[in-house]
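Undergrad: predicted model and sequence follow; I will ask about them next.
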Amino acid sequence: MSATPTPGDRAPAGRLERRKRQTRQRLFTAALELFAAQGFDATTYDEIAQRADVARQTAFNYFPRKEDFVRAWVEHRRERLRQLLDETAFQEAPAAEQLAGYLSALAGFNAEERHLRATLAVTLPVSMDMMFGEGPPEVFAASIRLGQRNGEFGTEVDPEVAAEVIFDSYLCALGRWARQDTPASPSLEETLLAKLTVILRGLTP
């Protein structure tokens, strides 16, 4: 007859998953900090692992390529946009206000991580390829379809195409913002909302 396992013999599944999430977050944070301090290309897996206090192989297990840290960064922002859409007050807002809210949120994410701007400029081709490859966040097209149902936008416009136009405009503005170094330049949010105003004129019936 086998002995009954004691509580310390094996960690519960929930605890293991929590440890995995914590390890992944430590690696992600360590990588972004190093990218900001010394650049994307100059940062090695050994440095990331050391800063996160894990083995080098552990870093590879969670992020097999350095570009995967950038991909996680992109997906983190998309998830924050999805969370914004889930807020009841936001769901009840007019479609144009929703689109402005998305762009303001994206601008806010970048402002929060302003210390990464130099790194973003260097890794922009990598992050742009990922964002272009995955296409615009689905919330953009969802808001445009809402606007069409509510009569805010004309129905002759393809919501997916309009979402791409807005998202492409965001990426171009982001690229310029990441490379600018003059404090007098317009904020990213101001630029994005000005561009959205022009785009919305083409959507309004």
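TA: The structure has been received and is ready for your questions. Numbering: from 1, shown residues only.
Undergrad: C-alpha from now on. contacts and neighbour counts both.
TA: Will do.
Undergrad: and the gap between Arg201 and Leu84?
TA: Counting by Cα to Cα, to the nearest Å, the separation of Arg201 from Leu84 is 24 Å.
Undergrad: any idea which residue sits dead centre in the protein?
TA: For the chain, Arg77 is the residue whose C-alpha lies nearest the centre (Cα atoms, centre = their mean; 2.2 Å).
Undergrad: included below, for side-by-side comparison, is a second structure:
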Amino acid sequence: MARWEPGARERLVMAAVDLFTDQGYDATTVAQIAERAGVTKSTFFRYFPDKRELLSAGQETLSRLLTEGITEAPDEAGPLDALAAGLERACATMGPANREFGPRLTAAIAASTELQEREALKTVGLAAAISQALLGRGVPGPAAQLAAELGVLAFKQGYARWLEDDQESAESLTPYALAALNDLRAAVKTLD
């Protein structure tokens, strides 16, 4: 097996999603994932403690980029403008490879209750990270929590629209997430 080849982590994630989609999450073993990725089981465990963690691989990076963008937004930016800066920072890193991979990931999650539960936990963690970043900017608790939930919703809606768009110009997630945030801003204004 080609343990020395670069990209083992990414190959493991791709192999897992393919196997989860083809034969189901429960029927897929770590050994099968490692074999499909062209690595050993010990290499798998160097990157992930178990197969559940595979689909959380980008969560830390996404949270970090979102919070960096929020933290580094101009001082005069309100909560939703700071959130937009965070979305822009995080989404700018997602390109054609993410878009190509997205439908398979979505299908794998939809086919497994356990993966759906993991996805829900990721969402909670993402909202908590956004809320903490906004609290760090001095945004009051309820406003920070509401903005965080809007941010997660904007990311999810933007991501779904991005995957559905069949135009070749849809290379970056950024415009989709920002458009979703703008739609949510407009919807919030109608609640009064």
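TA: Sure, I can see it. Quantities reported herein were computed from a predicted structural model and do not represent experimental measurements.
Undergrad: ok so, going back, what does the residue nearest to the centre of the first structure correspond to in the second structure?
TA: In the second structure, the residue paired with Arg77 of the first structure according to TM-score structural alignment is Leu62.
Undergrad: spatially nearest residue to its match (excluding sequence neighbours)?
TA: Residue nearest to Leu62 of the second structure in three dimensions, not counting chain neighbours: Ala90, with 5.9 Å by Cα to Cα, 6 or more residues apart in numbering.
Undergrad: the aligned partner of that neighbour in the first structure in helix, strand or coil?
TA: When the first structure is aligned by TM-score structural alignment, Ala90 of the second structure is paired with Leu106. Taken by DSSP: H, G, I helix; E, B strand; the rest coil, the conformation at Leu106 of the first structure corresponds to helix.
Undergrad: can I assume Leu106 of the first structure is in contact with Glu79?
TA: No. In this structure, Leu106 of the first structure is not within contact of Glu79 by Cα atoms under 8 Å, at 11.3 Å.
Undergrad: the more surrounded of the two?
TA: Ranked by neighbour count (other Cα atoms under 10 Å), Leu106 of the first structure and Glu79 place Leu106 first, with 21 against 12.
Undergrad: for the more buried one, give its distance to Ala96 of the first structure.
TA: According to Cα to Cα, Leu106 of the first structure stands 16 Å off from Ala96 of the first structure.
Undergrad: between Arg201 and Leu84 of the first structure, who's got more neighbours?
TA: Per other Cα under 10 Å, whichever of Arg201 of the first structure and Leu84 has more neighbours is Leu84, with 18 against 10.
Undergrad: aligned partner of Phe63 of the first structure in the second structure?
TA: Under TM-score structural alignment, Phe63 of the first structure pairs with Phe48 in the second structure.
Undergrad: count of neighbours near that match?
TA: A total of 18 residues lie near Phe48 of the second structure under the criterion other Cα under 10 Å.
Undergrad: ok, now Cys91 of the second structure?
TA: Using other Cα under 10 Å: Cys91 of the second structure sits among 23 other residues.
Undergrad: I'd say it and Leu178 touch.
TA: No. Applying Cα under 8 Å as the test, Cys91 of the second structure and Leu178 come out as separate, 9.3 Å apart.
Undergrad: look up how far Ala34 of the second structure lies from the residue nearest to Leu62 of the second structure.
TA: Separation of Ala90 of the second structure from Ala34 of the second structure (Cα to Cα) stands at 29 Å.
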